[in-house]
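Asks: Any chance you could fold what I've pasted below:
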Amino acid sequence: MSNADDVAAVRAVHDGWFAANVGLDVDKMLPYFPVGDGYLQFNLNGFVYRGAADKAKLWRNLSSIGVTITRIEDVTEPEIQVFGDVALLTSEGEAELVLPSPTGKLESSGATRFRNTEFLRRDDGAGNAEWRIWHMHISESAPEGQLKYGTE
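Replies: Next up, the predicted model:
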């Protein structure tokens, strides 16, 4: 497989994973992560999830109380670097979630900007050479208008 083919395959995993976020579709999400407990995520909610089953439990529980993601997209072109059987994808995105308000009523979060780092391996966790996301770190972007360098 050429580097261009690997970049395209990594991008397809990223795009599929993002698509699965809309509606918190667990069945669509699981194929983008390795089987077993090797996956590690530092989630936007501040918690750590180990293994796709742990992440699936979060999504199922959130869905059961009406929490969902209604929109998610990249706002910059993802940067993808492939190093043999590992890859690094970084991007900036925007999502809109339905979350409980302080009163408990489910409401839109409005646009939530975030930064995303995905570490992928050409390994599905069961010994097959298929690209999967093994680690992800998502954090909220700085608010609009904040001074990037402190004084300017």
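Asks: For the rest of this, base every contact and every neighbour count on C-alpha atoms.
Replies: OK.
Asks: in stretch 33-48, what counts as buried?
Replies: For stretch 33-48, the buried set under the neighbour-count rule, 16 or more other CA atoms under 10 Å, comprises F33, P34, V35, Y39, L40, Q41, F42, N43.
Asks: Would you mind measuring from the last one to L89?
Replies: Looking back up the chat, that one is N43. N43 sits 16 Å away from L89, taking CA to CA, to the nearest Å as the criterion.
Asks: rewinding a little: what's the closest of the buried residues of stretch 33-48 to Q81?
Replies: Sorting those by distance to Q81 puts F33 at the head of the list, at 18.5 Å, by CA to CA.
Asks: these two touch, right, the closest one and R132?
Replies: Yes. Using CA atoms under 8 Å as the test, F33 is close enough to R132 to be in contact (5.0 Å).
Asks: who touches both of the two?
Replies: Contact criterion CA atoms under 8 Å, 6 or more residues apart in numbering; residues bridging F33 and R132 by contacting each: D124.
Asks: I'd like the structure of this one too, to check against the first:
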Amino acid sequence: MTETPFAERTAPKADIAEILRLHKQWWESNIGWDIDRMVEVFPSPGHEYLMFNFNGHPYFDMTEKVALWKWYREIIAQTGGLRTEIMRLEVRADTAWLACEFTIEAEMLDGGEWTADSVDATIGRATEIYHRDDGTGAPRWRMWHTHITALPDPDETRPGFADSTNSRGLGRVPWNPLPKGI
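Replies: Okay, here's the model as predicted:
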């Protein structure tokens, strides 16, 4: 017997569909640093938006996020090969959170190598927080916070267990998985 994914037990299908649409648009906008598509996912004007970026630094509003993307666009080519796997989505009234793991093809434009100062942004996980508020008070879902971190080496054994990201599979959870990501 297949269990119903948790999100489908906690929220209307329209809310789930909209959050998944925003999630997909967010990640697809990373390819080529499509600022216009990215901005549509977040609250406007976005003064209260908060991001914990892969680089380890916080970004406090959409003005800072756009500036970061313009900077990244100059040094990193995101060439495609995007894959996200949703691990969990919960929707409660006007707030939702989504956890995923991802891979994305990217390379340094100057031919340089990834270092501790330029985190390998090709494999990681993210938590996304959504509110049904577009930043002006209108009841439209937007992402208000995201926290992105690196995954360990895909073959590194998880402490206390005999598995790894590769042996489990990207986005694998022990309960019924949600529909595949993008």
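Asks: Just give the TM-score of the two.
Replies: The TM-score (TM-score structural alignment, normalised by the length of the first structure) is 0.85; 146 aligned residues with a CA RMSD of 2.3 Å.
Asks: circling back: ok, which pair from the buried residues of stretch 33-48 of the first structure is furthest apart?
Replies: V35 and N43 (18.8 Å).
Asks: isn't there a strand covering L82 of the second structure?
Replies: Yes. The assignment for L82 of the second structure, made by DSSP: H, G, I helix; E, B strand; the rest coil, places it in a strand.
Asks: where does R121 of the first structure land in three-state SS?
Replies: Following three-state DSSP, the label given to R121 of the first structure is strand.
Asks: and if you look at the one 4 residues further on?
Replies: The three-state assignment at G125 of the first structure reads coil, by three-state DSSP.
Asks: To what extent is the counterpart of it in the second structure buried, counted in neighbours?
Replies: With TM-score structural alignment as the matching criterion, the partner of G125 of the first structure in the second structure is G135. The burial metric for G135 of the second structure, expressed as a neighbour count using other CA atoms under 10 Å, is 20.
Asks: so who does the residue lying closest to G135 of the second structure once chain neighbours are set aside touch?
Replies: Counting by CA to CA, 6 or more residues apart in numbering, P43 is the residue found nearest to G135 of the second structure once chain neighbours are left out, at 4.5 Å. By CA under 8 Å, 6+ apart, the contact set of P43 of the second structure is Y49, D133, D134, G135, T136, R142, M143, W144.
Asks: which of the residues you listed still touch in the first structure?
Replies: On the basis of both residues aligned by TM-score structural alignment, their matches' CA atoms under 8 Å, what survives of the contacts of P43 of the second structure in the first structure is Y49, D133, D134, G135, T136, R142, M143, W144.
Asks: Mind telling me the two of those farthest from one another?
Replies: T136 and M143 (13.6 Å).
Asks: neighbour-wise, which of those two wins?
Replies: M143 (26 against 11).
Asks: To which secondary structure element type does that one belong?
Replies: strand.
Asks: quick revisit: pull up the gap between the match of G125 of the first structure and R142 of the second structure, please.
Replies: Relative to R142 of the second structure, G135 of the second structure is positioned 8 Å away (CA to CA).
Asks: Please apply the same query to I75 of the second structure.
Replies: Using CA to CA, I75 of the second structure is found at 28 Å from R142 of the second structure.
Asks: got it, and V39 of the second structure?
Replies: Taking CA to CA as the measure, V39 of the second structure and R142 of the second structure are separated by 10 Å.
Asks: Superpose on the second structure and give me the mean offset of the helix ranked longest in the first structure.
Replies: Residue-count comparison of every helix in the first structure, with assignments taken from DSSP state H, identifies helix 3-21 as the longest. Plainly put, helix 3-21 of the first structure ends up 0.7 Å away from its match in the second structure on average once the two are laid over each other (mean CA distance after the TM-score superposition for the first structure).
Asks: what range in the second structure matches that helix?
Replies: Counting by TM-score structural alignment, helix 3-21 of the first structure lines up with residues 12-30 of the second structure.
Asks: Pull out the buried positions in that stretch.
Replies: When burial is assessed from 16+ other CA under 10 Å, stretch 12-30 of the second structure yields the following buried residues: D15, I16, I19, L20, L22, H23, Q25, W26, W27, E28, S29, N30.
Asks: Alright, that wraps it up for me.
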